[in-house]
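Chemist: with the sequence up front, the predicted model follows.
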Amino acid sequence: AGMALIAVGVLLPLMWREAGETTEEATDAPGLVPTDTGHAVHPGPPLWRSLLAWQVAAFMGLQSTNYYVLITWLPSIEQDAGISDTTAGLHLVLFSIFGIGGSLGCSALLARLRNQQVLGACIALVLGVANLGIMLAPGATVVWACVAGIGGGSSIVFALSLFGMRARSHRTAASLSGMAQSLGYILAAVGPVAVGALHDATGSWTPPMAVLLVLSGCLVVAGLLAGRDRTVD
């Protein structure tokens, strides 16, 4: 936390100076902003008032929460189900390996799709299947770890790609990235702590995994909304 405060102290003056320069540029061409193609366009509403931006942020936050909860607690869930710590660790390795495959597969599909709604929803469903399997059959987590890896690797690539696909200019893409990642990783940071606390309170992994399953359902909705062929600007 101390290092973060130091970073904020360094970055704030730079952000204020950049904001001043942006204001001067806007004065030269009031009401217009440049795009990557060099054409000036009218800016859209502020990102904080854009439903699409919030939908992108929701997908980013929910998929990140799912990933960090699993990477944090999956070995503990397996150990409580009677799986040795060594085997649980190997399953976490599989989780990461299959995540690489999922990220590469998602990248290939994104290049072929103009509308990403179905892909976003399918990725969320894959994570939901993994969460349901972990909740109902933790003894078979080697299977669910692989499925979750595919979903997790796909979801992060999908989320990061949305920043560029939902914006027409590099400036808007950068702003959308900042908004979505700030909100998303705040949610992701809270997730593992909240899941651990819920486990301590109930003495079981079923309630935490049920919550994660509900979040997977919310991720399906976020994928359908954020995957539409629209832009925030």
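Modeler: That came in fine, so what should we check first?
Chemist: only C-alpha atoms for contact and neighbour calcs from this point on.
Modeler: Noted.
Chemist: longest single helix anywhere in the chain?
Modeler: Longest helix in the chain, counting residues (DSSP state H): helix 170-202.
Chemist: how about the contacts made by the residue nearest the centre of the chain?
Modeler: The residue lying closest to the centre of the chain (C-alpha atoms, centre = their mean) is residue 60, at 2.5 Å. By C-alpha atoms under 8 Å, 6 or more residues apart in numbering, the contact set of residue 60 is 156, 159, 160, 180, 181, 184, 185.
Chemist: redo that, cut-off 6 Å
Modeler: Taking C-alpha atoms under 6 Å, 6 or more residues apart in numbering, we find residue 60 in contact with 159, 184.
Chemist: separation between it and residue 143?
Modeler: Distance of residue 60 to residue 143, computed by C-alpha to C-alpha, to the nearest Å: 25 Å.
Chemist: ok, residue 40 next?
Modeler: According to C-alpha to C-alpha, residue 40 and residue 143 sit 51 Å apart.
Chemist: these two: who's more crowded?
Modeler: Neighbours were tallied for residue 40 and for residue 143 using other C-alpha atoms under 10 Å; the higher tally belongs to residue 143 (18 against 14).
Chemist: quick one: list the elements packing against the helix or strand containing the more buried one.
Modeler: Element membership for residue 143 (DSSP states H and E) is helix 141-165. Applying 3 or more C-alpha pairs under 6 Å, 6 or more residues apart in numbering; DSSP states H and E, we find helix 141-165 packed against helix 85-110, helix 117-136, helix 170-202.
Chemist: can you redo these as a markdown table with mean neighbour count and distance to residue 53?
Modeler: As requested, the helices and strands packed on helix 141-165 are exported to a markdown table (neighbours: other C-alpha atoms under 10 Å; distance: least, C-alpha to C-alpha, whole Å):
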| stretch | mean neighbour count | distance to residue 53 |
| --- | --- | --- |
| helix 85-110 | 18 | 19 |
| helix 117-136 | 22 | 15 |
| helix 170-202 | 17 | 7 |
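Chemist: one more to weigh against that first structure:
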Amino acid sequence: MPSSTRSRRTRTLPAPRSGHRAGALSVVGLILLTLNLRAAITGIPPVLATLQADLHLSGTQAAVLTTLPVLCLGVFAPVAPVLARRTGTETVLAGALVLILAGILLRTLPTQAALFAGTLVAGAGIALGNVLMPAVIKRDFPDRIGVMTGLAMTLMAATGALAAGLAVPLTAAGGRRAALTVWAAPALAAATAWTLLAVRRTPLGPPAAAAPAAAGTAPPASVLRSPLAWAVSALLGIVSLCFYVLVAWTPQIMRDEGYPAAEAGAMTSVMLTIGIPLGLAVPIAAARVRDQRPLVATVIALKAAGLTGILLAPQQAWAWTGVLGVAIGAAFPLAMTILGLRSPDPATAARLSAMAQTGGYLLAGCGPAAIGILHTLTGGWHTPIVFLIACTVPELLVGLVAGRSGFVGAR
């Protein structure tokens, strides 16, 4: 055996004891990573009025502040797989979590510039983590994609809801700085864990010269030429668009239908809470079958039913928001699971994730504003809701392509 081959194998195959410890740390790292991918975003809207009063933000500045994190998720997504190939996945994730930590702390400074700069920095870190999370699951837990994706989705949903729920009480108890600073602790813990993991830095995939592509698959760069990759990306994009539009506008829709502000807010909260257990159940169910099209069709049918119900029978809004809670609570975890299942290797998972999240979050970032403009132009919510119902048609079409068994890049 040539010496170069022996050397390469020695570096690739760790000792059993070291591998076991590394595997446990990888689980801890994944858990800590997911705890930091929503809280820095969802903790801002509930205290927006306080921020406006303290820092003298205009209405336009407040709108930009709430839209900026979602746009960051799309703008910075393409950078993640490039950095991961050059410096290693663990190094990029450690850096991403340092960015989240820095952004959280920067936002506590009493200036408008610090608030916006901190939001931008934290958004960049979250974007990198979002993209690489499916690749890490694909690489480290290839036989447990459903379970680990479900765990990640559940923790993301739970911490996002917790951050939104604690924002106002923490602000009342200790001011806006307390509400913003509390999430620095999990960011510091996660950055520490991924720094330790970076010691055994692992790229997402071997260079093409070192290891040929698996039989039946093309190199990862082929994602932009893959119809399946475009279908997965379009599915995630439409799912994200509908989610952020409903989160942004459901309270106002219900208030305009005559519900008190507190009840309208409670409907939105229940709609989001329903999705927490679905974040675990749906990926597990999706990973157990080869064909996810029946699940895709069911989730989209529920979304269309919930939107149609709000349009035609708003007096039963509690029932319809419950249906929408099931639909949007299942849709994002299902789309993320499909992304992992359609990827033949971690490198493809990272590239596909970047491709899907770039378009998806840019579309989602523009969605609430576009729906608001449509509402203003038409003077009501009928046309915007009809538009969302119409979006379920292309969502179903691309979902049926994305949900079919196969791999991106397969010949």
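Modeler: Sure, I can see it. It should be emphasised that the depicted structure is a prediction, and the values quoted were computed from it without experimental measurement.
Chemist: if we can go back for a sec, tabulate the helices and strands packed on helix 141-165 of the first structure in CSV, adding columns for distance to residue 220 of the first structure.
Modeler: Output for those, formatted as CSV (distance: least, C-alpha to C-alpha, whole Å):
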stretch, distance to residue 220 of the first structure
helix 85-110, 16
helix 117-136, 5
helix 170-202, 16
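Chemist: of all these, which one is nearest residue 7 of the first structure?
Modeler: helix 170-202 (14.9 Å; C-alpha to C-alpha).
Chemist: mean shift of the closest one relative to the second structure?
Modeler: Helix 170-202 of the first structure, aligned to the second structure and superposed, deviates on average by 0.7 Å (mean C-alpha distance after the TM-score superposition for the first structure).
Chemist: in the second structure, what residues pair with that helix?
Modeler: Following TM-score structural alignment, the aligned partner range for helix 170-202 of the first structure in the second structure is 346-378.
Chemist: ok, back up a step: how big's the offset between the helix holding residue 143 of the first structure and the second structure?
Modeler: Aligned to the second structure and superposed, helix 141-165 of the first structure gives a mean residue distance of 0.8 Å (mean C-alpha distance after the TM-score superposition for the first structure).
Chemist: and the angle for that helix with helix 85-110?
Modeler: Following axes from the mean of the first three to the mean of the last three C-alpha atoms, to 10 degrees, one obtains 30 degrees for the angle between helix 141-165 of the first structure and helix 85-110.
Chemist: report the buried residues of helix 141-165 of the first structure.
Modeler: 141-160, 162-165 (16 or more other C-alpha atoms under 10 Å).
Chemist: identify the residue of the first structure aligned to residue 154 of the second structure.
Modeler: Aligned by TM-score structural alignment, residue 154 of the second structure pairs with nothing in the first structure.
Chemist: okay, the angle between the host helix or strand of residue 154 of the second structure and helix 317-341?
Modeler: For residue 154 of the second structure, the element it lies in under DSSP H and E is helix 145-174. Angle, helix 145-174 of the second structure to helix 317-341, by the same axes, to 10 degrees: 130 degrees.
Chemist: tell me which residues in helix 145-174 of the second structure are buried?
Modeler: Neighbour counts over helix 145-174 of the second structure (16+ other C-alpha under 10 Å) mark 145-164, 167-168, 170-171 as buried.
Chemist: for that helix, packing partners?
Modeler: So helix 145-174 of the second structure, by 3+ C-alpha pairs under 6 Å, 6+ apart, packs with helix 39-42, helix 176-181, helix 261-287.
Chemist: redo that, cut-off 8 Å
Modeler: Applying 3 or more C-alpha pairs under 8 Å, 6 or more residues apart in numbering; DSSP states H and E, we find helix 145-174 of the second structure packed against helix 16-34, helix 39-42, helix 112-140, helix 176-181, helix 261-287, helix 317-341.
Chemist: kindly reformat those as a markdown table containing distance to residue 94 of the second structure.
Modeler: Formatted as a markdown table, those follow (distance: least, C-alpha to C-alpha, whole Å):
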| stretch | distance to residue 94 of the second structure |
| --- | --- |
| helix 16-34 | 9 |
| helix 39-42 | 17 |
| helix 112-140 | 9 |
| helix 176-181 | 19 |
| helix 261-287 | 25 |
| helix 317-341 | 22 |
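Chemist: nearest to residue 220 of the second structure, of those helices?
Modeler: Comparing those by C-alpha to C-alpha, helix 112-140 comes nearest, at 12.2 Å.
Chemist: could you measure from the aligned partner of residue 232 of the second structure in the first structure over to residue 109 of the first structure?
Modeler: Matched by TM-score structural alignment, residue 232 of the second structure corresponds to residue 56 in the first structure. Going from residue 56 of the first structure to residue 109 of the first structure by C-alpha to C-alpha gives 19 Å.
Chemist: with residue 27 of the first structure instead?
Modeler: Per C-alpha to C-alpha, residue 27 of the first structure is found 41 Å from residue 109 of the first structure.
Chemist: which element is residue 258 of the second structure on?
Modeler: Secondary structure assignment for residue 258 of the second structure, by DSSP H and E: no helix or strand.
Chemist: can you find the partner of it in the first structure?
Modeler: Using TM-score structural alignment, the partner of residue 258 of the second structure in the first structure is residue 82.
Chemist: and its match, what does it touch?
Modeler: Counting by C-alpha under 8 Å, 6+ apart, residue 82 of the first structure touches residue 139.
Chemist: so the helix or strand just after the longest helix of the first structure versus helix 170-202, what angle?
Modeler: Downstream of helix 170-202 of the first structure, the next assigned helix or strand under DSSP H and E is helix 206-226. Put simply, helix 206-226 of the first structure runs at 160 degrees to helix 170-202, going by the same axes, to 10 degrees.
Chemist: tell me which of the helices and strands packed on helix 141-165 of the first structure sits nearest to residue 9 of the first structure.
Modeler: Comparing those by their distance to residue 9 of the first structure (C-alpha to C-alpha), the top pick is helix 170-202, with 17.3 Å.
Chemist: now that closest one, how far from the chain's geometric center?
Modeler: 8 Å (C-alpha atoms, centre = their mean, to the nearest Å).
Chemist: got it, and stretch 40-60 of the first structure?
Modeler: 16 Å.
Chemist: which parts of that stretch are buried?
Modeler: Buried, per 16+ other C-alpha under 10 Å, within stretch 40-60 of the first structure: 43, 47, 52, 53, 54, 55, 56, 57, 58, 59, 60.
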